[in-house]
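A.B. asks: this is a predicted model, with the sequence first.
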Amino acid sequence: MNGIRRQRIAILISGRGTNMTALAAACMDPTYPGQIVGVIANHADAPGLETAERSGLTAIAVEQSAFADRAKHEAAVLKALDDLKPDVVCLAGYMRILSEGFVRHYTGRLINIHPSLLPLFPGLDTHRRALATGMRVHGCTVHFVTDRMDEGPIIAQAAIAIEPGDTAETLAERLLRAEHRLYPHALRLVLDGTVRMVSGRAIVKGSRAPAAPGDDDPPYILVSPEARRG
């Protein structure tokens, strides 16, 4: 990276961590602007922890059942994260709703991948819902995390066609391949400063639009689902 510091990435998972694996593969490229400093799971038996260890990554279990309540568990996760000193935190199938305080602690540095073309189908069971409503396309979204579930500013999206005969399972399998391409791309946009969150909006560097009030950086424009960068 010609002496440029690679930013520190921490990843939160709950299960297999396939998107974690895609991010780890991207970070193996020495020109990628980030490196993974740790993977944290809320279940000690999450298969993704073993995958992370095999890849030489620091793998940490903060077992939620070991804590009396959600707040105590979240405080322990936050402590483990802070010890890693991440520049960006990636949620990769982390199946816990984060508190407003947690999100605020990492405002603008906390991102998530969701298996739908947000704002369509926030929450769970997105593939079945897309099929049930007669959609002809489906997709995934990487977005900044805010205190409103799946409503954070959009960084990037990818779409796939829904094929005749698709089931929720076949659609999920095909979309997962798109997720594995999209997440490293979207993370790079955040790491290199191409996209960032300002005043609750995702903005992309390089436009002639006025900068946000008090922003001394070069001008930015709003990023929308219709104005994605490849």
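C.D. replies: Received it, and whenever you're ready, just let me know what you need.
A.B. asks: every contact and neighbour count from this point should use C-alpha atoms.
C.D. replies: Noted.
A.B. asks: quick test: name the residue nearest the centre of the chain.
C.D. replies: Per CA atoms, centre = their mean, the C-alpha nearest to the average position across the chain is that of Asn112, at 2.5 Å.
A.B. asks: another one to put next to it:
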Amino acid sequence: MSAFKIAVMASGSGSNFQKLAEAARDGRIPAAIELLVCDKPSAKVVERAESLGIDTFAFNPKDYPSREAYEQEILNKLLELGIDLIVMAGYMRLITPVLVEPYYGKLINIHPSLLPSFPGLHAARQALAAGVKVTGVTVHYVDGGMDTGPIIAQRAVEVLGDDTEDTLYARIQAEEHVLLPDTVRLIAEGKVLLEDRKVTIHNS
């Protein structure tokens, strides 16, 4: 049986990418991280991939006439490698049907809130501004909208009275580092079923 192949899309420091790569390397995820896709060639996540020996496609969106143009190049690479799952881990761009349609149900994202609350940027800041007592982390399928796809898994994070955006986000990120590898493991093991917008997990 061929290995379950994963591509990760990221734009920043890549701490979630690192956790995924380590989990795959250590056998905690029955899969191989085959490719990093990054829209910022100078991002730290590119250094992480290189140090881990993972191939990288780093590109500058301004070099392409449209979003669809560079996504077509990404899609070609994914198909060439036989990628089974795309994980968006801090990829800071909305994606178009060029990627969503061929990979729907095989394309996930991690977001630092309990969706549908606080989609988009600065989720921890949004949570503090709203005065909520609990926020958290969500892993969801991508449907092309702004954090609107079917929810796979969530973990809660308490909001403390003296939290700043940085302290709250640090605790959220710690939960991301647990939830994302665990969810990817379940998907790789074939235990996650998507029917319409309902996700069922068979964790046995």
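C.D. replies: Yes, it's here. Quick caveat, the model's predicted, so the values are computed rather than measured.
A.B. asks: mind checking the TM-score on these two?
C.D. replies: Aligned and superposed, the two chains score 0.94 in TM-score terms (TM-score structural alignment, normalised by the length of the second structure); 204 aligned residues with a CA RMSD of 1.7 Å.
A.B. asks: residue in the second structure matching the residue nearest to the centre of the first structure?
C.D. replies: Using TM-score structural alignment, the equivalent of Asn112 of the first structure in the second structure is Asn109.
A.B. asks: chain neighbours aside, what residue packs nearest to its match?
C.D. replies: Met88 (4.5 Å; CA to CA, 6 or more residues apart in numbering).
A.B. asks: quick check: the gap between the aligned residue in the first structure for Leu94 of the second structure and Cys90 of the first structure.
C.D. replies: Under the alignment (TM-score structural alignment), Leu94 of the second structure pairs with Ile97 of the first structure. Distance, Ile97 of the first structure to Cys90 of the first structure, by CA to CA, to the nearest Å: 14 Å.
A.B. asks: and those two? Which one has more around it.
C.D. replies: Counted by other CA atoms under 10 Å, Ile97 of the first structure and Cys90 do not tie: Cys90 has more neighbours, with 26 against 12.
A.B. asks: so the more buried one sits in a strand?
C.D. replies: Yes: counting by DSSP: H, G, I helix; E, B strand; the rest coil, Cys90 of the first structure is found in a strand.
A.B. asks: could you pull up the residues touching it?
C.D. replies: Contact analysis of Cys90 of the first structure by CA atoms under 8 Å, 6 or more residues apart in numbering lists 9-12, 110-112.
A.B. asks: where in the first structure does stretch 159-172 of the second structure fall?
C.D. replies: Aligned using TM-score structural alignment, stretch 159-172 of the second structure spans residues 162-175 in the first structure.
A.B. asks: can you give the contact residues for the matching stretch?
C.D. replies: 115, 127-128, 131, 135-140, 160.
A.B. asks: now do stretch 59-71 of the second structure
C.D. replies: 38-41, 95-96, 98-99.
A.B. asks: if we can go back for a sec, quick one: which of the contacts of stretch 162-175 of the first structure sit in helices?
C.D. replies: Counted as lying in helices by DSSP state H, out of the contacts of stretch 162-175 of the first structure, are 127-128, 131.
A.B. asks: columns distance to Ala61 of the first structure on top of those residues, output as a markdown table?
C.D. replies: Converted to a markdown table, those look like this (distance: CA to CA, whole Å):
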| residue | distance to Ala61 of the first structure |
| --- | --- |
| His127 | 29 |
| Arg128 | 31 |
| Leu131 | 36 |
